[in-house]
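Asker: Got a predicted structure here, sequence first:
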Amino acid sequence: MAYLAQTQSGQPILILKEGTSRSRGREAQRNNIMAARVIAEAIRSTLGPRGMDKMLVDSLGDITITNDGAAILDEIDVEHPAAKMMVEVAKTQDDMVGDGTTTSVVLAGELLKKAEELLDQNIHPTIIVSGYRKAAKKAMEVLEKIGVTVDLDDKETLKKVAITSMGSKAVGTAREHLAEIAIDAVKQIAEKRGDRWVADVDNVQIIKKEGKSLHDTELVRGVILDKEVVHSGMPKRVENAKIALLNCPLEVEKTEFDAKINIESPEEMEAFLKEEE
């Protein structure tokens, strides 16, 4: 459907392109809420300690098994604008906190569900939004009261936090081992800014290697250059080495030869073959 306007002379003006649909009022509200709630329902079953994993198959046939909300939504091809906003909620939560993506999306879906019930009672959307903002402010006040300050040396409490965060990761029996590594890694990069400890997780590099189990994961307190040796005869281990830092590429380049051989007679061909032997 195309939407037209007319000039004073009756000349039609095309406003929206062919195939464009338009909704307004209560219908638009219902459509947007429904689209957002569909996203929340898609990952609801992955929430909590009894959450189920989902198998994702992309267009190339690659299979991913996960119950991580951000990973699931990242693989879903979403077109509806309201649904895309729910996906952005998960991405923002993952970028800022690194956990709680499923919880944030499911909670947003429930808030929209309750908002729809209020809309059915003819309560104006601005009043609903104002109420939700007051509730969010109150929730933050309660969190400040019940929050517990954890010392950086309280490894047992930090370990519990790390294990809880790994609930959505397929790490199996290696959960405690990886939790201890995560704590040690964060303590290595943590720095105090004012009265708070801040850790930039971008300073932790994770390198994957095939051939061993998750229990063989180890923390290297240093820098890893994930490169193969240039020549098989080079040593695999060097202790007390001197390290040169170069601000330029250091690669072994193969020399290319552009040669041409002109052979004009059988005798020259025979001589060339003998030389090759």
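Answerer: On my side now, so go ahead. Numbers count the residues shown, from 1 in each chain.

Asker: Please count neighbours and contacts with C-alpha atoms only from this point.
Answerer: Noted.

Asker: Not counting its neighbours along the chain, what's nearest I128?
Answerer: Using CA to CA, 6 or more residues apart in numbering and skipping residues adjacent in sequence, the residue nearest I128 is A115, 6.7 Å away.

Asker: Also A40?
Answerer: V106 (4.9 Å).

Asker: Okay, and that neighbour sits in which element?
Answerer: Here V106 is covered by helix 101-120, with elements defined by DSSP states H and E.

Asker: Pull out the buried residues from stretch 51-58.
Answerer: Within stretch 51-58, the residues that qualify as buried are M52, D53, K54, counting by 16 or more other CA atoms under 10 Å.

Asker: Sorry, wrong one. I was asking about stretch 110-129.
Answerer: In stretch 110-129, residues buried by neighbour count (16+ other CA under 10 Å) are L112, K113, A115, E116, L119, I128.

Asker: Endpoints of it, how far apart?
Answerer: Taking CA to CA, to the nearest Å as the measure, stretch 110-129 stretches 14 Å from start to finish.

Asker: State the three-state secondary structure for D77.
Answerer: When states are read from DSSP: H, G, I helix; E, B strand; the rest coil, the local structure at D77 comes out as coil.

Asker: Please, where are all the strands along this protein?
Answerer: Read by DSSP state E, the chain holds these strands, from start to end of the chain: 4-6, 12-14, 54-57, 63-66, 191-193, 196-198.

Asker: I'd like those strands as TSV, with distance to E180 appended.
Answerer: Formatted as TSV, the entries for those read as follows, by distance: least, CA to CA, whole Å:
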stretch	distance to E180
strand 4-6	65
strand 12-14	63
strand 54-57	27
strand 63-66	22
strand 191-193	19
strand 196-198	19
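
Asker: here comes the other one, which I'd like you to weigh against the first:
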Amino acid sequence: LGPRGRNVVLEKKWGAPTITNDGVSIAKEIDLEDPYEKIGAELVKEVAKKTDDVAGDGTTTATVLAQALVKEGLRNVAAGADPIALRRGIDKAVEAVTAELFAAAKKIESKEQIAATASISAGDKEIGGLIAEALDKVGEQGVITVEESNTFGLELELAEGMRFDK
């Protein structure tokens, strides 16, 4: 969980096992036999995928929060709580937490702050520095794409204008 998350070895039905600490990759590999458990697992997979799509990180935290919401929600409904009122309460709590997060957020302005934040996210100081350099070149509205390479080392490539994938 978080930047110090542990690695997991995923056994594949075919091919070599995969080592990862990415919540989305782990969630994708979950396949349960029981249809009710499978529904729950699919819900959690969707939470992880949407978090990855929107934020690019935090999938494990989102998964843990989703599991806690489902567990406590089911416990409350079993104890007689109105599911609609419970949902409204969750929506209000989400609004309150979101407002607090925006109020507590600090804008990152310097290249050094960007490098420090990116280094934590990537788990690598050199990658963090390269991301800060890329952001410095493309600006706040620019797009940065990180790709794996078959070669050794890190490389920054700047493409002016538009680029289309074939």
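Answerer: Great, that's in hand. Because the structure is a prediction, the values reported are computed rather than measured.

Asker: Can you give the structural similarity as a TM-score?
Answerer: The TM-score (TM-score structural alignment, normalised by the length of structure 2) is 0.82; 156 aligned residues with a CA RMSD of 2.1 Å.

Asker: follow-up on the earlier one: specify which member of the buried residues of stretch 51-58 of structure 1 is nearest to V201 of structure 1.
Answerer: Nearest to V201 of structure 1, judged by CA to CA, of the buried residues of stretch 51-58 of structure 1 is D53 at 26.1 Å.

Asker: any idea how far L1 of structure 2 is from the aligned partner of the residue nearest to A40 of structure 1 in structure 2?
Answerer: When structure 2 is aligned by TM-score structural alignment, V106 of structure 1 is paired with V64. The span separating V64 of structure 2 from L1 of structure 2 equals 9 Å under the rule CA to CA.

Asker: I183 of structure 1: neighbouring residues, count only.
Answerer: I183 of structure 1 has 17 neighbours, counted by other CA atoms under 10 Å.

Asker: now the one 4 residues further on
Answerer: A count of nearby residues for K187 of structure 1, using other CA under 10 Å, gives 15.

Asker: Just give me the match in structure 2 for it.
Answerer: Residue pairing (TM-score structural alignment): K187 of structure 1 is matched to D136 of structure 2.

Asker: Nearest spatial neighbour of that match, chain-adjacent residues omitted?
Answerer: Spatial nearest neighbour of D136 of structure 2, chain neighbours left out: K111 (7.0 Å); criterion: CA to CA, 6+ apart.

Asker: residues in contact with that neighbour?
Answerer: Under the criterion of CA atoms under 8 Å, 6 or more residues apart in numbering, the neighbours of K111 of structure 2 are A132, E133, D136.

Asker: same thing with V106 of structure 1?
Answerer: V106 of structure 1 makes contact with A40, E41, I43, R44 under the criterion CA under 8 Å, 6+ apart.

Asker: filter those residues to the buried ones?
Answerer: A40, I43, R44.

Asker: Show me the residues you listed that map onto helices.
Answerer: Using DSSP state H, the subset of the buried ones among the contacts of V106 of structure 1 located in helices is A40, I43, R44.

Asker: just those residues now: which is nearest V220 of structure 1?
Answerer: Proximity of those to V220 of structure 1, judged by CA to CA, is greatest for I43, which lies at 35.5 Å.

Asker: Surely the closest one touches T102?
Answerer: Yes. In terms of CA atoms under 8 Å, I43 of structure 1 counts as a neighbour of T102; the distance is 6.7 Å.

Asker: Can you work out which residues contact both of those two?
Answerer: When contacts are counted by CA under 8 Å, 6+ apart, I43 of structure 1 and T102 are jointly contacted by G69.

Asker: In terms of position in space, what residue lies nearest the middle of structure 2?
Answerer: The centre of structure 2 sits closest to D57, judged by CA atoms, centre = their mean, with a distance of 2.7 Å.

Asker: Can you give me the neighbour number for the spatially closest residue to it that is not a sequence neighbour?
Answerer: Distances taken as CA to CA, 6+ apart put T51 closest to D57 of structure 2, at 6.9 Å, once the chain neighbours are dropped. Burial of T51 of structure 2 is recorded as 20 neighbouring residues (other CA under 10 Å).

Asker: ok, now the one 3 residues further on?
Answerer: Burial of V54 of structure 2 is recorded as 8 neighbouring residues (other CA under 10 Å).

Asker: Show me what it lines up with in structure 1.
Answerer: When structure 1 is aligned by TM-score structural alignment, V54 of structure 2 is paired with M96.

Asker: State the distance from that match to A271 of structure 1.
Answerer: Using CA to CA, we find M96 of structure 1 at a distance of 73 Å from A271 of structure 1.

Asker: which stretches of structure 2 form helices?
Answerer: If you assign secondary structure with DSSP H, the helices in structure 2 sit at 23-28, 35-55, 59-78, 83-104, 111-122, 125-138.

Asker: Most tightly packed of those helices?
Answerer: Among those, the stretch with the highest mean neighbour count (mean count of other CA atoms under 10 Å) is helix 23-28, at a mean of 20.

Asker: Now do that helix: which elements does it pack against?
Answerer: Using 3 or more CA pairs under 8 Å, 6 or more residues apart in numbering; DSSP states H and E as the contact definition, the elements that helix 23-28 of structure 2 packs against are helix 35-55, helix 59-78.

Asker: from the chain's centre, how far out does that helix sit?
Answerer: Taking CA atoms, centre = their mean, to the nearest Å, one finds helix 23-28 of structure 2 lying 10 Å from the centre of the chain it belongs to.

Asker: Perfect, I'm done here.
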